[in-house]
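S.K.: Predicted model and sequence below, questions to follow.
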Amino acid sequence: MPAPAPTRTDRKFLGRLSLPERQFVADALRAETVGGVLLLVAAITALVWANTGLSESYESVRDFHIGPSALGLDLSIQHWAADGLLAIFFFVAGIELKRELVAGELRDPKAAALPVIAALCGMIAPALVYILTNVVGDGSLDGWAVPTATDIAFALAVLAVIGTSLPSALRAFLLTLAVVDDLFAILIIAVFFTSDLNFAALGGAVAGLVVFGLLLHKGVRGWYIYVPLALVIWGLMYNSGIHATIAGVAMGLMLRCHHEGDEEHSPGEHIEHLVRPFSAGLAVPLFALLSAGVTISGKSMGEVFTQPVTLGVVLGLVVGKAVGIFGGTWLAARFTKAELNEDLAWPDVFAVATLAGIGFTVSLLIGELAFADDPALMDEVKAAVLVGSLIAAVLASILLKLRVRKYQALCAEEDRDEDHDGIPDVYEQDNPAYHLRMAEIYEKKAAEHRELAQLAGASRGNGDGPA
């Protein structure tokens, strides 16, 4: 007598998304891709501007101060970009995180465990690579957090440039990785890059956040209420000594991101839809324009690979990220018995892990915070971020191109809609009504073929066609 088949208790990793989640991921990544292309253009513009005869004008614009000094806000244009514009970026990141926690991949602790572990390992490994490089090379440990960040917009821009479309499961995994990565980056900035606290300003910022939350809870509407309040909270947070971008995250997390009643979009989704174009299309590219302009020369490029600080950043992004995310994913899948989707392979996961080594926006921000007292070293670290991100982008492009035909076939299968009802066929295969419609379509096509065959036969019989 044969032994009974064992009960399947394992779960699919990178399995098919639900239709609403697939649509949300597609919409979110479409906006990020456009922002990523603008980010790429801004970075190239900054490099050209800073390495031509116009370099003095670049420095003049970047260092120009503006703002009310009485409020402690007499800042350079570069600081306004880093502390002000990026607060908008982190506000959107806060909304994304809230949505993932209540309605996305992170709402189920079992399903969330794998991407969270992967993202955490993808931050720990680069930090360890950086520390090891600088301990051996007797360098500074201050920049350990620089290679820990992933720039989802820049990564998607690379995909757009090389013309590769990832299957929805891989895109969702990359997006979830980036959201969790942003969360840990926020914690790193809040904990490790906080100067002496001004408790009066911090108390005012907390009070402002409480008022912000109460207004949301009461259902009060009107941008003319929330925008001035957000600016006050941001100004108080800046003067408290905690990085001002934390204010943006806190307000984003307060928004409701689940649906109530028959509403089509939650308030968080609606506001994200309004703010994301400003964040991706203006705030982040302007930050890149004012931060990525470092002097590039043969000597400076050589120092990137010979100085322990800069080499640690490059190795952290290129090696640490890939090994950390892939290793964390493989171990998590192994111990949680999550079976990989049969349409994909582990090299696909490694390619995405390599793509996550593009750490542009937040890495530049952390580099500015870590080496604020050493402008020369700050510029070298920025150059290392650019070089490391470029290497990661090239390696990921090669790995993804090796599987591009497989991805194209999977994407075509996901989008196939033979009954033209607006719902991909893969989501209707268990629906009897779908099979009835498909049978009717096939029968109609068969009848058309029979009619054409009869007409062709009659034509030959009348001598009108070839014998």
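M.R.: Ah, there it is.
S.K.: C-alpha only now, for contacts and for neighbours.
M.R.: Noted.
S.K.: Packing partners of the longest helix along the chain?
M.R.: Across the chain, the longest stretch assigned as helix under DSSP state H is helix 19-50. Packing contacts for helix 19-50, counted by 3 or more C-alpha pairs under 8 Å, 6 or more residues apart in numbering; DSSP states H and E, involve helix 55-63, helix 152-162, helix 168-192, helix 267-278, helix 284-291.
S.K.: Quick check: which of those helices is nearest to A453?
M.R.: helix 168-192 (41.7 Å; C-alpha to C-alpha).
S.K.: what comes up buried for the closest one?
M.R.: 168-186, 189-190 (16 or more other C-alpha atoms under 10 Å).
S.K.: After that helix, which helix or strand is next?
M.R.: Where DSSP states H and E defines the elements, the next helix or strand beyond helix 168-192 is helix 199-217.
S.K.: And that following helix, what does it pack against?
M.R.: Judged by 3+ C-alpha pairs under 8 Å, 6+ apart, helix 199-217 is in contact with helix 223-240, helix 245-254.
S.K.: Go through these and pick out the most buried.
M.R.: helix 245-254 (a mean of 23; mean count of other C-alpha atoms under 10 Å).
S.K.: Identify the residues contacting that one?
M.R.: The contact list for helix 245-254 (C-alpha atoms under 8 Å, 6 or more residues apart in numbering) reads 83-84, 86-95, 97-98, 186, 190, 209, 212-213, 216, 230, 233-234, 237, 268.
S.K.: In addition, the following structure is provided for comparison:
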Amino acid sequence: MATAPRERSTFLGLLPLPERTAVTQALRTETVGGLVLLAAAVVALVWANTPFSGAYEQIRDFHFGIPALGLDLSVEHWTADGLLAVFFLIAGVELKREMVVGELRTPATAALPMVAALCGMVVPAALYAATASAGGGSLEGWAVPMATDIAFALAVLAVLSTHLPAALRAFLLTLAVVDDLGAILIIAVFFTSDLNFLAMGGAFAGLVVFHLLQRYRVTGWWWYVPLGVTIWALMYNAGVHATVAGVAMGLLLRTTRDKGESASPAERTSHLLHPVSAGVAVPLFALFAAGVGISAPTLGEVFTRPEPLGVVLGLVVGKTLGIFAGTYLAVRFTRARLNPDLAWADVLALAMLAGIGFTVALLIGELAFPDPTDAEHIKAAVLIGSLIAASLAALLIKRRNGVYRRLYEEETRDEDADGIPDIYQRTDTTTQ
């Protein structure tokens, strides 16, 4: 007996209502945090290019901590190694949510965004390597242009006052989640110094305890906060970048709700810490990482030295080409089809927007280039590349904003004021 052909799934179509609600809540915080992040980056750049730049450097390089525990760090390193652990903990929670209930929960739905994200990491790295090799430069910065900054990208959308449909924003969020996973693996594998196996064993034991607390449904912040700080400190002293501890704990948090629970531990943690991450941790990191002295010689070297030029090309050209080509190939060779209301120009705009690689790109740049002079050029390249990518994406998005506004208004219209958009009450979303 012949079987009916399987219906093709719609790429960038209407999201199921629960997924749309989760995405909307996550992106609302990211957008506000992105605006704060944007403001912090502007303050850092202005401060570092005024007569008060000396005060900026003194604050950034000021050391404090507990030397006996190996934690005597500068303000810059506290923000990069300490506060960003909160950011990566939230990234771990979002990654697990995507794997349990989001776009990555089944191979069929995960294939397209994962292929797009992987191509969006491989192509920029390859373009950087080709540029650096051709100019006789260092290959150490190959990972710098690989990461997408979802908060900064959403801040650009907020400034543009656009109305992207939830599916487009969800695709961008999924790309960023997979990007974050790639960045985490790169930091853990390629930017790990000499390992202290005793401290590593202690950190692993702490993660086992963390898992057992979750498994046996132990609640109370007084268990998790001291344990989390201990795991972070041990991970740092083990020689592994301490942000990896944040991701590991985020992945261990339970995302499913027990009977009678109004929210899972992952949801409660994200609700409590997401504003801290987006409004405090990431902006403070930006404040002390983006303070680059911009001068004519610095700008000249960004486009003449192979390493910073490779970063700019990786972010602007590599990200765009990689994500767009990966998406096209995935649609071409799978059962997915593009939403008929959208065009490939919309995918191109998102691919360009993904070239904004701020937070994680700056972090990897600092790890890849310990020399302050080299790091300054790489930071300038990240800022310039992100600015160019944002500008090009803004032109495309503005041209298509009429389409986005129509789709956004259609999917948010609620004429009967029952809290459920009308489109979900007349459309079967199971095939979307």
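M.R.: That came through, no problem. If you're wondering where the values come from, they're calculated on a predicted model, not measured in any experiment.
S.K.: hmm, back to that, and the angle from the longest helix of structure 1 to helix 152-162?
M.R.: Interaxial angle, helix 19-50 of structure 1 versus helix 152-162 (axes from the mean of the first three to the mean of the last three C-alpha atoms, to 10 degrees): 90 degrees.
S.K.: Would you mind finding the match for P340 of structure 2 in structure 1?
M.R.: In structure 1, the residue matched to P340 of structure 2 (TM-score structural alignment) is E342.
S.K.: if I look at its match, how far off is L29 of structure 1?
M.R.: Taking C-alpha to C-alpha, to the nearest Å as the measure, E342 of structure 1 falls 24 Å from L29 of structure 1.
S.K.: Then L159 of structure 1?
M.R.: Distance from L159 of structure 1 to L29 of structure 1, by C-alpha to C-alpha: 11 Å.
S.K.: Identify the residues contacting W47 of structure 2.
M.R.: 53, 56, 291.
S.K.: Could you check which of E342 and L29 of structure 1 is surrounded by more residues?
M.R.: L29 (20 against 10; other C-alpha atoms under 10 Å).
S.K.: Contact partners for the aligned residue in structure 2 for the more buried one?
M.R.: Matched by TM-score structural alignment, L29 of structure 1 corresponds to L27 in structure 2. Each residue near L27 of structure 2 by C-alpha under 8 Å, 6+ apart is listed here: 154, 169.
S.K.: re earlier: could you point out which of the helices and strands packed on helix 199-217 of structure 1 sits nearest I117 of structure 1?
M.R.: Nearest to I117 of structure 1, of all those, is helix 245-254, at 21.5 Å by C-alpha to C-alpha.
S.K.: what range in structure 2 does the closest one sit on?
M.R.: Counting by TM-score structural alignment, helix 245-254 of structure 1 corresponds to 243-252 in structure 2.
S.K.: mean shift between the matching stretch and structure 1?
M.R.: By mean C-alpha distance after the TM-score superposition for structure 1, the fitted stretch 243-252 of structure 2 averages 0.4 Å away from its aligned residues in structure 1.
S.K.: Please tell me how far that stretch is from the chain's geometric centre.
M.R.: Here the centre of stretch 243-252 of structure 2 is set off from its chain's centre by 15 Å, with C-alpha atoms, centre = their mean, to the nearest Å.
S.K.: what's the nearest residue to F89 of structure 1 if we skip its chain neighbours?
M.R.: The shortest distance from F89 of structure 1 to any non-neighbouring residue, by C-alpha to C-alpha, 6 or more residues apart in numbering, is to S279 (5.3 Å).
S.K.: Please apply the same query to G365 of structure 2.
M.R.: Spatial nearest neighbour of G365 of structure 2, chain neighbours left out: V144 (5.6 Å); criterion: C-alpha to C-alpha, 6+ apart.
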